[in-house]
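>>> The following block contains a protein sequence and its predicted model.
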Amino acid sequence: MPEIITGKNLSEGIGFGSVIISEQAEINISDEKIESSQIKNEIKSFKDSIQKAHIQLRKLRDNVGEHLDEDSAAIFDAHIMMLDDPGFNKLIVEHIENLQKAEFAIKLAGEEYVSQFETLSSDYMRARALDIKDVSQRLIANIQGIELTDFQNTDEPVIVVAEELTPSASAQLDTKYVNGIITAKGGSTSHAAIIARSLNIPLVSEIDNILEKVTPGDNLIVDGFSGDVILQPTEVEMAAYSEKEKMKKERQNELKEWIGQETKTIDGIKINLFANIKGPEDVNDFLNNDAEGVGLYRTEFLYMNRMNLPSEEEQFQAYKTVLEAAKDKPVIIRTLDIGGDKELSYLNLPKESNPFLGERSIRFLLKNEELFRTQLRALVRASQHGNLKVMFPMITTLDEFNRAKALLIEEKERFEAEIKEKLEEISTGIMVETPSAAIISDQLAKYADFFSIGSNDLIQYTMAADRLNSQVSDLYQPYHPSVLNLINKVIDSGQKNNKWVGICGEMACDEKSIALLIGFGIDELSVTSKKVLQTRDYVSKIKKTDMEHLAEAALQVDSGEDVVYLIEEYLNLT
């Protein structure tokens, strides 16, 4: 009988093939001490390895950039930066000077860096520990003359199974034969997931002991839509999944008909449909899926996956690239949002017992003014190249917003004095993600140009339930009356002050939520690029006046469960 095991779907699609186990090359490292007379030679071996790794990684980066996308290629930029990191190199040399062989010194330094990343609460930053392991292994292999080949040659469809895939191994994936990937470890921000999505290879992760459950040569089906993995499928199941894959592809082709169309309800109400991005690497997805603007540019990704702060020039070039690509479409750039589950290890910030309620986002920026001003200067300079709107995260008081806006105005006036030219005004908005901001939204709307509701955090803070904590996941309720009343209040405050209101986060993508939000009068939805056409199609089947009745009724019920039942009844989803 076939067995079905379920993991986390990280890249969509359906793949068929026989199992191939991906294992790291066996590298034996001696911890035997060296003589002091050997130190010079060991340091030379280490530096020679660095030079060789530079050549290897640049070649790998060029190959990935040619065949995939810039997002995938940028993975290896971070590896190259790691090779040149002064702290990492100094630590290795210090271990060698303490009479360790070069290979063992690299191993020790790598482990020290890895331990720092693996203790961070952010999934994204923990995933970067694998980068350090990958670079360290490459340096050691270079010294020992070992070729880091990860996949054996194959001429038939295969499913790659691994504990976790390093970036170097992921870059070797051959779409001609690799039809799917299953890993025990790895999140949506892992490099394996990024590359798999670029290659359209289905990937399912977080399956414990997967290497014990399969044998090389076993037949598998990987369902990257549901996260299911079918071991030893029957011919009937193979046929059923083939049909499922065919239907998914047909649906994707149907959605392409919405390219170039406006996003309107049945009764002609226009909804602005924007996309969330994390940098220039997402521009192609944003354009190819016909988003009407960028609703959320997450600038924290410019600061992450590196060993130091990005310069003003580096930030300017990133913002300029997106603005020019968007042409006259609005681009909402959120200033740096760190803290909570997003940490920057190189800042060595003090540990907080409750970082989600600590010095994060705008609080951090206002206390680190020079860092904030650097970003604001880059934004002001970039504003000449497109339709820029600046948004400040986690505002809780009017004073925070006014202080942040004042700094932006100061940097704008300073730049205007330098170039002796007057720039257009820059729209400034507030990301409403705290109950405090929602409650005083009528006051904030007099000063802000727009609102964008950050639904994930707003739910989390309203319900006092960490959305990443499985122990209280039952309290993370998007449809709870308290959450809906706050969202309704924010939209109402915007409308009364002639300010548009958008929303990002999971609620912007969920069909039940979208129905309610349109009923409340939302002006803009910001979703992932890949969900733009699907959302446009869904909105076209909704009648605004009907949703207004639904929204009014939803505000009268007593529980989130009742709201869901009400929505399903209205939409005939039951």
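Perfect, I can see it now.
>>> use CA for all of it now, contacts and neighbours both
Will do.
>>> Tell me how far residue 418 lies from residue 96.
Using Cα to Cα, to the nearest Å, one obtains 50 Å as the distance from residue 418 to residue 96.
>>> who's more crowded, these two?
A side-by-side neighbour count of residue 418 and residue 96, using other Cα atoms under 10 Å, places residue 96 first with 26 against 9.
>>> Okay, one more to line up with it:
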Amino acid sequence: MEQASKTITGIGVSPGIAIGKAYLLERGRIPIPYYTLLGAEAVSDEVKRFEDAVNKAEQDLELLKAKVHPDLKEHANVLEVHQMILRDHLLYDETLRLIQTDKLNAHWALIRALMKAQEVFSTVEDEYIQSRVADVHAVGERILRNLSGKEHDALNAIKERVIIVAHDLSPADAAQLQLERTLGLVTDMGGRTSHTSIIARSLGIPAVVGAEVASKQVQMGDIVIVDGTSGNIIINPSEEEISYYYERQDQLETYLKEIRRKSHLPARTEDGFLIKVEANIELLEEVVAVKDNGAEGIGLYRTEFFFMNRTDLPDEEALYNEYRELSELMAPHQVTIRTLDLGAEKLTSWFPKLEETNPALGLRSIRLCLQYRDLFETQIRAILRASAVARNFKLMFPLVSGIGELHEVLGMVRKVQEQLRRQRIPFDDRMPLGVMIEVPSAVAVADLLAKEVDFFSIGTNDLIQYSLAIDRVNEHVAYLYEPLHPGVLRFIKQAVDAGHKAKIPVSICGEMAGEPLYVPILLGLNLDSLSMNPQAVPRVKNLICRSRLKSCRRFVKKILGFRTAREINELLQEMMLKNFPEEFRVFDPSDLIPKGVAHIRRR
């Protein structure tokens, strides 16, 4: 009797369909002995054992860097980051302290240090920052395996083309993939900004992350279908399902090739209006994907990564070199660079730890930069210096809540500009300065903010959360996270109208911008540019080119009178199905519904 297929769902992070045998990446449990050390000699021996394990990890990472696949060379910096984390005080110094002071054995001391590091990261709600926890855990596991004498590199055992299924893939794992033998990727852990997701997207490997139970449900050698668009994983599919997905695979590849061929053309609506389509990135390595997918610039460059994965604060020269390279790589296209958007709990490596009961409403983003002005001035100096390279930078400030805050920030920029003038260091004195509209107070005073800056960028991820008082990573209330909530749409319209009245451009750089379903609404709200994950650019551009702006405006005028997200969603799906039937035919209607509104359709 044929075994029934089973479907599990995760987060589709790299579009495409993979069909093949599963390779279950199992490393086995690491035994963690726990005992206390008796006598100074035992402590000294345990310290040496730990240091030997760290030294071996350093050597292993150096060897791995030399073996990285040519197509993954640009991602080898992840291995360098791991080498730095090995000596980070949160991991290295804390483990040594626990061995020497608390007399714990090396295994248990390292576990305790990892748990403490986890606590530091756990208070952050930002998905990108949370995904950096994987770096620390991967380094910790590498040391633990050395302490236990366990092998690391199960990926080397792959001898045929497979779909890799794992509880998690560390950044080091992702950088070691045998690309010619990797059909697709599935992990229990991870999000859209994890290293696995970034690498899968840049290489065009279908991938689903955050599947939670995949590594427990899938057995070695099972036939698996991975739909990197919808996030569906089908285990031991029937012949009919295999046939259906092979057909979908052909349709999808043909469709994507067709729209990618046109993705380098301007996004011009059928009635002649140009909409700029840009990309959101956080790593220099993603510039390749930006250009390959036809993005017309970078609408959001996140600067946190360079601060997050270091054992000390980066100096001005290191930041300058990073930003200079970005400017050169993207010239003549524009780059909108966002200043540091971290919470205080993420700077405990360098600053005194703060006790905050609600970090999301605490010292973060621009507030943190105004608190630690030396840090902020260093970043501003680096950005201003790099702005002279190709004069293609725009600078924006996150989480600005009002005019007083903005005046402080602009005062600091003017101060740094004056310093550079006195030192005869060149910079672009016409570099546009803007703010992110992310909190309700910023929307309320958008007319005042617009008179002080050169552009707005609407960050919908935070705007939705703060407007609806919803934590979208909280499973108990995540279903209330509604991008189509009438209040959210009215906030966006109010910000756009205020910007345009002051004759400044308004863009959107949150996840809404990259969802094909929302294209008619964003066009109808009169946004000047949309910025998104690079891989979303071809689909969004294609839909813009096949839309009529005047029709979208009429549609938005109508839905702004609706009372619920459900009403708006139903009419939007009906309109999309009528105007873009091939999108539904290729991707399936359910695939076009973002996670945040999927529950509406099921009711």
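Received, thanks. Every value quoted in this text rests on a predicted model; they were computed, and no experiment measured them.
>>> what TM-score comes out when they're superposed?
Here the superposed chains carry a TM-score of 0.90, computed using TM-score structural alignment, normalised by the length of structure 1; 572 aligned residues with a Cα RMSD of 2.8 Å.
>>> Please tell me which residues of structure 2 stretch 484-497 of structure 1 aligns onto.
Taken onto structure 2 by TM-score structural alignment, stretch 484-497 of structure 1 occupies residues 489-502 there.
>>> residues making contact with that stretch?
Here stretch 489-502 of structure 2 makes contact (Cα atoms under 8 Å, 6 or more residues apart in numbering) with 437, 440, 443, 446-447, 450-451, 455-456, 458, 483, 505-506, 525-527, 560.
>>> mind listing which of these are in helices?
For the contacts of stretch 489-502 of structure 2, membership in helices holds for 440, 443, 446, 447, 450, with DSSP state H as the criterion.
>>> can you tell me which residues contact residue 567 of structure 2?
Contacts of residue 567 of structure 2 (Cα under 8 Å, 6+ apart): none.
>>> my bad, residue 370 of structure 2
Here residue 370 of structure 2 is in contact with 376, 408, 409 (criterion: Cα under 8 Å, 6+ apart).
>>> now residue 33 of structure 2
Contact partners of residue 33 of structure 2, counting by Cα under 8 Å, 6+ apart, are 105, 107, 108.
>>> Go through these and name the one nearest residue 196 of structure 2.
For the contacts of residue 33 of structure 2, the minimum distance to residue 196 of structure 2 (Cα to Cα) is 27.4 Å, reached by residue 107.
>>> wait, doesn't that closest one sit right on residue 142?
No: the criterion here is Cα atoms under 8 Å, and residue 107 of structure 2 misses it with residue 142 at 11.7 Å.
>>> ok, residues contacting stretch 13-27 of structure 1?
For stretch 13-27 of structure 1, the external contacting residues (Cα under 8 Å, 6+ apart) are 141, 148-151, 156-162, 165, 179-180, 200-202, 211, 214-225, 241-242, 245.
>>> my bad, stretch 263-271 of structure 1
Residues outside stretch 263-271 of structure 1 that contact it (Cα under 8 Å, 6+ apart): 262, 272-273, 522-525, 536-537, 539-545.
>>> what about 10 Å?
262, 272-273, 291-292, 502, 518, 521-525, 532-533, 535-546 (Cα atoms under 10 Å, 6 or more residues apart in numbering).
>>> so it corresponds to what in structure 2?
Here stretch 263-271 of structure 1 aligns to structure 2 at residues 267-275, judged by TM-score structural alignment.
>>> Buried residues in that stretch, which are they?
Neighbour counts using 16 or more other Cα atoms under 10 Å place 267, 268, 269, 273, 274, 275 of stretch 267-275 of structure 2 among the buried residues.
>>> Find the residue closest to the third one in space, skipping its chain neighbours.
Counting by Cα to Cα, 6 or more residues apart in numbering, residue 269 of structure 2 lies nearest to residue 545, which is 4.5 Å off, once chain neighbours are set aside.
>>> Show me what the one you found lines up with in structure 1.
Residue 545 of structure 2 is assigned residue 540 in structure 1 as its aligned equivalent, the criterion being TM-score structural alignment.
>>> Pull the contacting residues for its match.
Here residue 540 of structure 1 is in contact with 262, 263, 264, 265, 266, 267, 268, 269, 270, 271 (criterion: Cα under 10 Å, 6+ apart).
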